[in-house]
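Asks: Predicted structure and sequence below. I'll ask about it afterward.
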Amino acid sequence: MLLMSDFSTSVPRAVLSVSPQMWLTEGDSVTLICEVNGSSTGWTFSWFTVTASSGNRNPFKLLSDGIRGARGNYTVSSAALNHTGVYVCRAERGKPAYNTTISNTQLIWVTGVSPPVSLIISPNRTQHFTSVSVSLSCEDQRDSTGWRVTIYTDRYGLEDCLSVWGSQTGSTCTIRSTTQYDTGVYWCESESGEKYHPVNITVHFDVILESPVHPVTEGDTLTLHCLYQNTTPPNLRADFYKDESLIQSQTTEMIISTVSKSHEGFYYCKHPERGESPKSWISVTVFHSESQISVLHILSSVLAVSSYLLVTVVMIFKCCRMRVASVEEQESAI
């Protein structure tokens, strides 16, 4: 059994990292890498998820295939929505077994094109000012009961809304007065442990970036604003950046009229006097309609048939040449 007492100061220490990144789209590949400080041989590695259960002395759940012998990597080849969560690892060796400490926590979140439940945020943005009220609710078109808002923050770790603020009504969680400690990842979780629609929420003072909560669909319009606390009007002229590169300067808003996959990345805004906003990851979803998929299937079928016909023609041509050559040899012999 893995207990909280395993969080000791003894060495060696297990260190968990993720490759290539922790924000994923459904179907992506991701690898959890567990390493032991100061040593690399003879270890057996195990991987666990962290459960949001307040007061539980053993909040770690071993993955069904979470024991991987001497291999320090745990790979998910095709990420599903339910892979969203918080992970840790541990290593052991020798008889009797000598354990490392529990590793640092590593968050992975997976977004899908059409999740069965959506996390609705009011105000409708991913960045929020301090000392304001923010409402989060899980909305299912079929039935909104049985869902709760789950939170992962540096201060609280993994918890549900009721454990942190004690203000969840049904599937709605209300933060009455935000602080920077509320910065973290929020998602909807069912009673059976299904996890959907993770959103990275940042609480900051003075300057924030207003960006969409949901992934932007390729071809749509993306509009960003730089907002300022206790300022009228709330949006002033600012510079807008993507992945540390200036893309638009001294404007009240930034508009990308036709979004493509290349626009995916980290965005932030900066005012020369008020400072800069935190960074927000903007995801772009590539949508293929049924007609597009049908055309792709037809093209692939045509190419496959064309290749087959080409090979057949070449074989027939070679056979004909061999027969002609054989007849010419016989006539020469006569």
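Replies: That came through, no problem. Numbers count the residues shown, from 1 in each chain.
Asks: CA only for contacts and neighbour counts going forward, please
Replies: Will do.
Asks: before we move on, what SS does residue 326 have?
Replies: What DSSP: H, G, I helix; E, B strand; the rest coil gives for residue 326 is helix.
Asks: how close does it sit to residue 313?
Replies: 20 Å (CA to CA, to the nearest Å).
Asks: likewise residue 152?
Replies: 63 Å.
Asks: quick one, which of these two is more surrounded?
Replies: residue 152 (21 against 12; other CA atoms under 10 Å).
Asks: just checking, what packs against the helix or strand where the more buried one lies?
Replies: Using DSSP states H and E, residue 152 sits in strand 147-153. If you count contacts as 3 or more CA pairs under 8 Å, 6 or more residues apart in numbering; DSSP states H and E, strand 147-153 packs onto strand 134-140, strand 157-160, helix 161-164, strand 172-175, strand 184-190.
Asks: alright, now check it against this:
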Amino acid sequence: MSLILICRLLGVTALVVQVAISKEAPEVTVSVWPPGSNIYPGECMLLRCSVVSGSRSVWTYQWFRNKPHMALTPNPRHLASHDSYSITGVTREDGGSYWCQVERRGSNSTTVLLSDPARLTVSELAPPSLTVTPSSRQIFRGERLTVQCPVSGTNSSGWALRQLSQDFGLRTADFQTGQCTPLEGAVSADVPDACIFPTVYSGNSGLYWCERAGGRSNAVNITVSYGTIIMKTPVHSVPEGEQVVLYCQYWKGNHSKTTFFKDGVEVHTSLSPDRVVEMTIDNVTKEDEGFYKCASHGRKMESPASWLSVGSNSTSANGTPISNHGSRKWIILSCCLVGLLFLIPLIVWVVHHYRYQICRTRNCWPISKEELPTVELPKTKQDVTEVQWDLSWMEMSNLLDKQLYPIS
């Protein structure tokens, strides 16, 4: 009897444990790629929402920015796609908090879960620059691609090249051991900290960046195209005022007319029959920033859109700082003007003080009447000469009056 009671009690305990496990909420997290809370202007970055659950349930995803449960403001550089959220050409406005919400509908209930926020800060400092050759966000299958970490002057810089593939697989090339093979199809290059892809294919698409103990480089998104036409824009921001050349490249054949579009609006038409057609922008400005694509005659073939990022003059096309000689000149000139403002009053004071000392010894300045002592002059008798002078002066005055005003 006691044995049966014990078994029943154990059965109740097991049931309670099973119910507790089933009611445990799945964990929802947002991961940032490249890792870290700092992101850099002009680069590409990716957020991914992950649900840790014991079941294979199908979840639906929704993304929020700055405030949870608030609909996203449409932005062509921001793309939310199921469990991923990508940002192209990061700007200062992209900093903030990001959430993902997952939802699962059952026959009798609906489960809604919200992740903790992923907080991103846009750094003002330009990171070391990743070099991509050719410098293009899109590349045809079978072409050659070289990716090089920032040049440090030595072969043992400690960089590791990382690739986050489109299926979220993370691969790393460790230059300490000289191995590029973890990146599919990559071989070591003759230059330091670089990997060469002799023939790219779809597995080489993804996000590329370099990491080491002191930080990371900027991140670049490369897409390997299997289409018939692509739009080539630089992978890095182009400084304002410079010239930029955009390329529309066909997979094969010659085409009589090619049209370029910016944000869906036609901006240029070329009649060149070449397989690679150019569009040049002189003195590029922020207004030229946007998504560009190209199309053949009649838009029978149309490329995917590619982002052109335009940065300030503080960074060059490859992300390195530009010389600030002009700024230094203005700083020096400002310092000189400030110095003159203090120096001129000092010179005036010195000259004034010097003149005061000289004139004080030479009695240059008259003494005011208030400073003259009151001294009574001695009484003397009028001299005969003075009396005669006074009489002569009176006679001359009378004579002049008679000539000027004769009596009628």
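Replies: Okay, I see it. Keep in mind that this is a model prediction, so the values were computed, not measured.
Asks: wait, which of the helices and strands packed on strand 147-153 of structure 1 is closest to residue 301 of structure 1?
Replies: strand 134-140 (38.8 Å; CA to CA).
Asks: Tell me the residues of structure 2 aligned with that closest one.
Replies: Counting by TM-score structural alignment, strand 134-140 of structure 1 pairs with residues 145-151 of structure 2.
Asks: Span of stretch 80-96 of structure 2 from start to end?
Replies: Start-to-end, stretch 80-96 of structure 2 (CA to CA) is 16 Å.
Asks: distance between it and the chain's centre?
Replies: Here stretch 80-96 of structure 2 shows a centroid-to-chain-centroid distance of 15 Å under the convention CA atoms, centre = their mean, to the nearest Å.
Asks: Show me which positions of that stretch end up buried.
Replies: 80, 83-91, 94-96 (16 or more other CA atoms under 10 Å).
Asks: what two of those residues are the furthest from one another?
Replies: Counting by CA to CA, the most remote pair of the buried residues of stretch 80-96 of structure 2 is 83 and 91, 22.6 Å apart.
Asks: For stretch 203-219 of structure 2, which outside residues touch it?
Replies: 34, 40, 43-45, 127-130, 149-150, 158-166, 183-184, 220-224 (CA atoms under 8 Å, 6 or more residues apart in numbering).
Asks: Please enumerate the strands of the stretch 51-200 of structure 2.
Replies: 60-65, 78-81, 84-87, 96-105, 110-114, 118-122, 131-133, 138-140, 145-148, 160-165, 170-174, 187-188, 194-197 (DSSP state E, counting those that start in this stretch).
Asks: For the fourth one, which outside residues touch it?
Replies: The list of residues contacting strand 96-105 of structure 2 from outside it, by CA under 8 Å, 6+ apart, reads 28, 30, 49, 51, 57-68, 110-121.
Asks: Buried only: go through those residues for me.
Replies: 28, 30, 49, 51, 61-66, 68, 113-121.
Asks: any idea where the helices of the stretch 201-334 of structure 1 begin and end?
Replies: 290-333 (DSSP state H, counting those that start in this stretch).
Asks: Figure out how far stretch 294-304 of structure 2 is from the centre of its chain.
Replies: 32 Å.
Asks: For that stretch, buried residues please.
Replies: 294, 295, 296, 302, 303, 304.
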